[in-house]
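Engineer: For reference, the sequence and a predicted model appear below.
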Amino acid sequence: MSPSKPPEETPQQQDMSKKKTSPNTVIPELEMDAVPESKDSPLHTEEDLSAAPPSSQEVTASEQIAIIDADDIALASLPETHPPSQTPPSPRPKIRHFLQNIFEVSALYDLEEWPNVSHELYLKAREELRIRVDTVYNFMKHKGFNWEKRSSFRIFGETLLQLLWIDWSDPEAKHTATHEVLSQLSKRPQAILDYDQLYCTPDSAERRRDLVLTHHALADKKVLFIGDDDLGSVVLAPHFPGEIHMLDLDQRLLQFVQEEAPNVHRHEVNLILSGIPAPLHKYFDAVFLDPHWEYSGAWMFLNKAIYALSEHPDARIYLSFCPVHLEYQPGQMTRFWKRLASLGMMCEQVIPAFNLYSLDEADIPEFRALIDEYLPQLESSFANALREIPFAFSNMYVLKRIPGHRPHKIRSFFFNWWHSA
């Protein structure tokens, strides 16, 4: 699943973004990376540039990121695809290399033994990197960069902190996929950004499979994958005794699933223009989805998942979602949880950074080409090193129906009518 366009601006944010700076402008005032002369120096903090004067340069409308609207996605023709890449068994080496580069440009010399460092050093490093992210963000704000570009940088910064935690908290090969899963996914079609596809890593797909096998591995259980670009149905099929369904509009994926896992029930459905087939209403014990990472996109698919979820007490929705897109918009996260409760749903568990998504050019060439539009060039080795981040992440939200919830009859009728086919 790929990150959707950054959140829309509020009126207050639009006022703050009237002055904009060209994304290719090098900012001489951003001198943030003075490196101490000695490796014995303590953790180094960047100079606070929050008082920097705003830029007078303007950005043209053509410099805004072009993101295809939902309706355009539904009608877009398939672009040219590329041969699949040889996915490594573990994302760990790329994470380690990226972090070592960040430590070097940030002059964090106390971390030479990373990840085998003390808890105190980890906390100091996290605080130092957070200060750097906040400093660049505030600099962009005062320079007049629009909300879209500031939000994009914030997402990259928060992803850095998640990768830091992953690598320090479990430095062993936690994220190594099995040969079976690597073989299953080795021939999958290239991701298509027009469909908002950004494949999770094989180890992430394996962890999703293990969730099902831990909680739902009975012959009478039924599992649904809403938008199965990560091919969770294929990974699950050899091990699950119950019934597996997948919904997608990408005919390449439907054909791939038919060839690799013929026992999976396939449904060609465009959920943007249509709903869940009526026979699948309240049919599934587990529903997996990895929707657009912004408010309206998430609900477009989450509503369908609720429609398809069984009323059995053990039925669960497994939502993969990056919270950064909501956390930095005032009131959006509160609004999200209130709406969930109004539909009779609650969050049972949050598993941080459960999923990783490769941003390697070999896996998704178009995405790297968009980074120049997402993130401006700055005269900061830290900010530019951050552009090379190898993975995106999302949390796993485990949702269930609220026990004893009684929905409003009229509201429930229209909800079911709207989200069925």
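Structural biologist: Done, it's in.
Engineer: Only C-alpha atoms from now on, for both contacts and neighbour counts.
Structural biologist: Noted.
Engineer: hang on, Val234 packs against Gln258?
Structural biologist: No - using Cα atoms under 8 Å, Val234 and Gln258 do not qualify as a contacting pair, with a distance of 9.3 Å.
Engineer: More neighbours: which of those two?
Structural biologist: A side-by-side neighbour count of Val234 and Gln258, using other Cα atoms under 10 Å, places Val234 first with 26 against 15.
Engineer: next up, a second structure to put side by side with the first:
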Amino acid sequence: RSNFDLETDVGDRIRKINEIRSTLAEVVQQAGLAADCEEKWFFCANFLVTSLRSSRFGDDRDHIHGCLGMMSMVLPHDFLIPIIPDYERHVVEIFTSTAGLFLQKTPLLLELSRVESRSARRYRELPSWVPDYSVPFDQNRSKSTTKLSINKHMDMGLEALRREQRDMWGTHIRGPVVSGLELVLRGTQLGFLNIVFKPRMMHTLEVSDLGNIISLITADKQSHERIDDAFWNMMAVRFIDMYLSRPSHEISPAVESMCREFLKSLNTDPQDVPRRCVPIENWVGLIYKTLMRQRYKNPAIIAEVASRSVFLTQERHLGLGPDEAEQGDEVWLVEGARKPFVLRRVDAELRPEDGVAGAFELVGDADLRGFEALVPNWTAPEQRLLYSKIKLV
């Protein structure tokens, strides 16, 4: 390994240790003998375990157990440590039970968003909903993209997460239940993936599909001007560039007009907005001027897009999902979560007495265009009465 790589590793470790120290100090100061000490302890333990995923241990069980000594200092003297080191258990058992506790004891089911791609796992026998704590989370995403508005929860403190959870779900949440290697949740299906588009395969998308995506991103823009606005503007510019690079006879005048109007809305300089007298083949260069403005060349956005796929559901929802998403996968919003997930239905034995409507593998989290505007319709108490019980395997 190069000296640069080693120096980068050392720098990352120092940064993580400093972050952990400040978080531990905050928990020590806030927790004391408080009734919610356990939740704060799990939040801090989760932060510590996640931060050290890129570290190497001789025994992979120490990705969990190795953190417990440091964590014992934030507990009151008469409070038993919630996770007991047990080297008689297999790595898969320890990772599964730990992930279950993090999901049950901390807000917004964030641990489901920390599951790496299946191809990156070392322990393939782990349930789909359990992170492999022995491997780093996607480094391109984790280092830069937590600053994106669509990922804002990943960097929030405990009090802020509690507020977000109350605002979204109220005070009564039917949380997850761990049963062996299964995670039982309640949720509502938002749709099926109809078109899945991998950024690395841009050239394969049909021109009509491009037009549909541009229409969905740019339509009703005013109602979507929320926290995800800049992100989806960037996406629109990328797709407009692709669309207008096609031969002129393939381009719809209606979509072309839509593209022009959208670019005018991005607060660009007048010279950057193509005029009707500008030949269509000259549009691409003008669009790239817009793309290269600081707001739209955010490396975090580029990293996020590079590691994920764009999808359209049969219900015409536009979203960004995991790279491993496939046509026919389902989008679900589960009770207590910060965002929807892409799930893949699997064959599994379902007992009628359990009331479970289906078994799924977790593919990854999803960001839907305008999700914040739609949330009240999906999380209202009367809607949650209709949620189904499902299990992740």
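Structural biologist: Sure, I can see it. What you see is a predicted model, and the numbers here were worked out from it, not measured in a lab.
Engineer: Superposed, what's their TM-score?
Structural biologist: Remark: TM-score between the superposed chains equals 0.26 [TM-score structural alignment, normalised by the length of structure 2]; 182 aligned residues with a Cα RMSD of 7.3 Å.
Engineer: packing partners for the helix or strand harbouring Phe102 of structure 2?
Structural biologist: Phe102 of structure 2 belongs to helix 91-105 when assigned by DSSP states H and E. Judged by 3 or more Cα pairs under 8 Å, 6 or more residues apart in numbering; DSSP states H and E, the packing partners of helix 91-105 of structure 2 are helix 37-51, helix 62-65, strand 177-179.
Engineer: can you put these in a markdown table and add distance to Pro322 of structure 2 and mean neighbour count?
Structural biologist: Listed next are these as a markdown table, based on distance: least, Cα to Cα, whole Å; neighbours: other Cα atoms under 10 Å:
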| stretch | distance to Pro322 of structure 2 | mean neighbour count |
| --- | --- | --- |
| helix 37-51 | 20 | 21 |
| helix 62-65 | 25 | 21 |
| strand 177-179 | 24 | 15 |
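Engineer: Now render these as TSV, adding distance to Asn212 of structure 2.
Structural biologist: Listed next are those as TSV, based on distance: least, Cα to Cα, whole Å:
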stretch	distance to Asn212 of structure 2
helix 37-51	39
helix 62-65	45
strand 177-179	40
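Engineer: Tell me which of the ones you listed lies nearest to Ser309 of structure 2.
Structural biologist: With respect to Ser309 of structure 2, and counting by Cα to Cα, the nearest of these is helix 37-51 at 24.3 Å.
Engineer: and the closest one with helix 91-105, angle?
Structural biologist: 130 degrees (axes from the mean of the first three to the mean of the last three Cα atoms, to 10 degrees).
Engineer: okay, how far is it across stretch 235-245 of structure 1, tip to tip?
Structural biologist: 13 Å (Cα to Cα, to the nearest Å).
Engineer: Of the helices and strands packed on helix 91-105 of structure 2, which is nearest Leu286 of structure 2?
Structural biologist: With Cα to Cα as the measure, helix 37-51 is the member of those nearest Leu286 of structure 2 (42.1 Å).
Engineer: If you count contacts, what does the closest one end up packed against?
Structural biologist: Applying 3+ Cα pairs under 8 Å, 6+ apart, we find helix 37-51 of structure 2 packed against helix 3-31, helix 68-71, helix 91-105.
Engineer: Could you list the buried residues of the helix holding Phe102 of structure 2?
Structural biologist: 91-92, 94-105 (16 or more other Cα atoms under 10 Å).
Engineer: what does stretch 155-169 of structure 1 give?
Structural biologist: Those would be 155-168, for stretch 155-169 of structure 1 by 16+ other Cα under 10 Å.
Engineer: Out of these, list just those in helices.
Structural biologist: 155-168 (DSSP state H).
Engineer: Make TSV out of the residues you listed and add distance to Glu128 of structure 1.
Structural biologist: Below are those laid out as TSV (distance: Cα to Cα, whole Å):
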residue	distance to Glu128 of structure 1
Ile155	17
Phe156	16
Gly157	12
Glu158	13
Thr159	15
Leu160	12
Leu161	10
Gln162	14
Leu163	15
Leu164	12
Trp165	14
Ile166	17
Asp167	17
Trp168	15
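Engineer: for those residues, which one is nearest Ala205 of structure 1?
Structural biologist: Taking those together and measuring to Ala205 of structure 1 by Cα to Cα, the closest member is Ile166, at 17.0 Å.
Engineer: residues in contact with the closest one?
Structural biologist: With contact set as Cα atoms under 8 Å, 6 or more residues apart in numbering, Ile166 of structure 1 has these partners: Ala353.
Engineer: Would you check how far apart it and Val212 of structure 1 are?
Structural biologist: Relative to Val212 of structure 1, and taking Cα to Cα, Ile166 of structure 1 is found at 23 Å.
Engineer: And for Ala392 of structure 1?
Structural biologist: In terms of Cα to Cα, Ala392 of structure 1 sits 23 Å off from Val212 of structure 1.
Engineer: just Val181 of structure 1 next, same as before
Structural biologist: 15 Å.
Engineer: More neighbours: those two, which one.
Structural biologist: A direct count of neighbours by other Cα under 10 Å for Val181 of structure 1 and Val212 places Val212 higher, at 22 against 17.
Engineer: max-length strand in structure 1?
Structural biologist: strand 345-358 (DSSP state E).
Engineer: so what does that strand touch, helix or strand wise?
Structural biologist: Short answer (3+ Cα pairs under 8 Å, 6+ apart): strand 345-358 of structure 1 packs on helix 202-215, strand 391-401.
Engineer: after the shortest one comes which helix or strand?
Structural biologist: Helices and strands here follow DSSP H and E; after strand 391-401 of structure 1, the next one along the chain is helix 409-419.
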